[in-house]
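**Student:** Here is a sequence with its predicted model. Questions after.
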Amino acid sequence: MRMIFVNLPVRDIAASREFFTRLGFAFNPEFSDEQTLCMVVEENICVMLLQESRFREFINGDISDAAKTKEVLTCLSCDSREEADDLLAKALAAGATPWKPAVEAGPMYGVSFQDPDGHVWELMHMSQD
């Protein structure tokens, strides 16, 4: 079984833990320490939130400033429009900033926000009707 680990640099591990906990995510302690949080999205999908100093150990070059430039858009599927809107509301209440207006394109509905480190998260519901 294949897994995916999305790696994102963060400025403050404790703040990231608090933010994503408020959105309802849990963390795998086996892959977490004082500089790393393994946020579980689904059984085989994890987001590794790495303190910037730890993230630098894995890259060549500089860390991009996610508040100014975008390198990746992380999109999570939602079971309903309501779930997408609810998760967006939780993110905004926890300190996220809005990113783009809600999008409706045929069977797709999406909302988005920037987390406290500037990373963009899209929440998408794709109707199967």
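**Tutor:** That came in fine, so what should we check first? Numbering: from 1, shown residues only.
**Student:** Could you use CA atoms for every contact and neighbour count after this?
**Tutor:** OK.
**Student:** can you point me to the longest helix in the chain?
**Tutor:** Assignment by DSSP state H gives helix 81-93 as the longest helix of the chain.
**Student:** Please name every helix or strand in contact with it.
**Tutor:** Using 3 or more CA pairs under 8 Å, 6 or more residues apart in numbering; DSSP states H and E, the elements in contact with helix 81-93 are helix 13-22, strand 108-114, strand 120-126.
**Student:** Quick check: the residue nearest to residue 73 when sequence neighbours are not counted vs residue 57, distance?
**Tutor:** Once flanking residues are discounted, residue 73 sits nearest to residue 120: 5.4 Å by CA to CA, 6 or more residues apart in numbering. Taken as CA to CA, to the nearest Å, the spacing of residue 120 relative to residue 57 amounts to 23 Å.
**Student:** same question, residue 101
**Tutor:** Going from residue 101 to residue 57 by CA to CA gives 36 Å.
**Student:** Check which helix or strand residue 41 maps to.
**Tutor:** Under the criterion of DSSP states H and E, residue 41 resides in strand 36-42.
**Student:** hmm, who's touching that strand?
**Tutor:** 13, 17, 25-29, 31-32, 46-51, 54 (CA atoms under 8 Å, 6 or more residues apart in numbering).
**Student:** ok, structure two:
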Amino acid sequence: MSIDVLVNVPVKDIKKSIIFYECLGFKYVKEFSSEDTATMKWNDNFAITLLTHGFHKKLIRGKNTADAEKDIGVFVSFILESPEAVKKFAEVAKENGGDYYEVDLGISKEKLYFLEVEDLDGNILEPNWMVM
């Protein structure tokens, strides 16, 4: 597996989160998963590893795992091929237990279109389309 960016995302229920991320188009990578982790590949450059809160706690040396329903430390932005793909990604998330919302930054949607997509735990993914 060749990945340039791997983002670790703490989740409360790993099995439900695997199903959710598969619905969004991520592919489960068994070879890099365990009962406490699930690597979900988007493409050859980008993947997410879902971590149970207990496993995540082992990696953060005495710090607390944020409750993503109340606090956000990091959210993950990535590029999709069109505004329609961004909207579809968000709608699939909502159909499968997540949610999404739009933030108006005053930038023309002909140049930049993005939505804030929440997973089952409230972690935010930000699919984007932009004119480079």
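**Tutor:** Good, I have the coordinates. Remember, predicted model here, so these are calculated numbers, not experimental data.
**Student:** So what's the residue count around residue 126 of structure 1?
**Tutor:** The tally of other residues near residue 126 of structure 1 (other CA atoms under 10 Å) stands at 17.
**Student:** residues contacting the aligned residue in structure 2 for it?
**Tutor:** Structural alignment (TM-score structural alignment) places residue 126 of structure 1 against residue 130 in structure 2. Taking CA under 8 Å, 6+ apart, we find residue 130 of structure 2 in contact with 79, 110, 111, 112, 113.
**Student:** Among the contacts of strand 36-42 of structure 1, name the ones in helices.
**Tutor:** Going by DSSP H, the helices hold 13, 17, 54 from the contacts of strand 36-42 of structure 1.
**Student:** Out of these, which is nearest to residue 94 of structure 1?
**Tutor:** Using CA to CA, residue 17 comes nearest to residue 94 of structure 1 of those, at 11.1 Å.
**Student:** Tell me how far the closest one lies from residue 60 of structure 1.
**Tutor:** Following CA to CA, the distance that separates residue 17 of structure 1 from residue 60 of structure 1 is 26 Å.
**Student:** Compare the two (neighbour count), which wins?
**Tutor:** Using other CA under 10 Å as the criterion, residue 17 of structure 1 and residue 60 rank with residue 17 on top: 19 against 7.
**Student:** And the more buried one? What does it align with in structure 2?
**Tutor:** So residue 17 of structure 1 corresponds to residue 18, using TM-score structural alignment.
**Student:** Would you agree its match is in contact with residue 28?
**Tutor:** Yes - between residue 18 of structure 2 and residue 28 a contact is recorded at 7.3 Å, counting by CA atoms under 8 Å.
**Student:** Tell me the spacing between the residue nearest to the spatial centre of structure 2 and residue 48 of structure 2.
**Tutor:** Residue closest to the mean C-alpha point of structure 2, counted by CA atoms, centre = their mean, is residue 125 at 4.3 Å. Per CA to CA, residue 125 of structure 2 is found 11 Å from residue 48 of structure 2.
**Student:** one step back: enumerate every residue touching the residue nearest to the centre of structure 2.
**Tutor:** Shown in contact with residue 125 of structure 2 (CA under 8 Å, 6+ apart): 75, 76, 77, 78, 116, 117, 118, 119.
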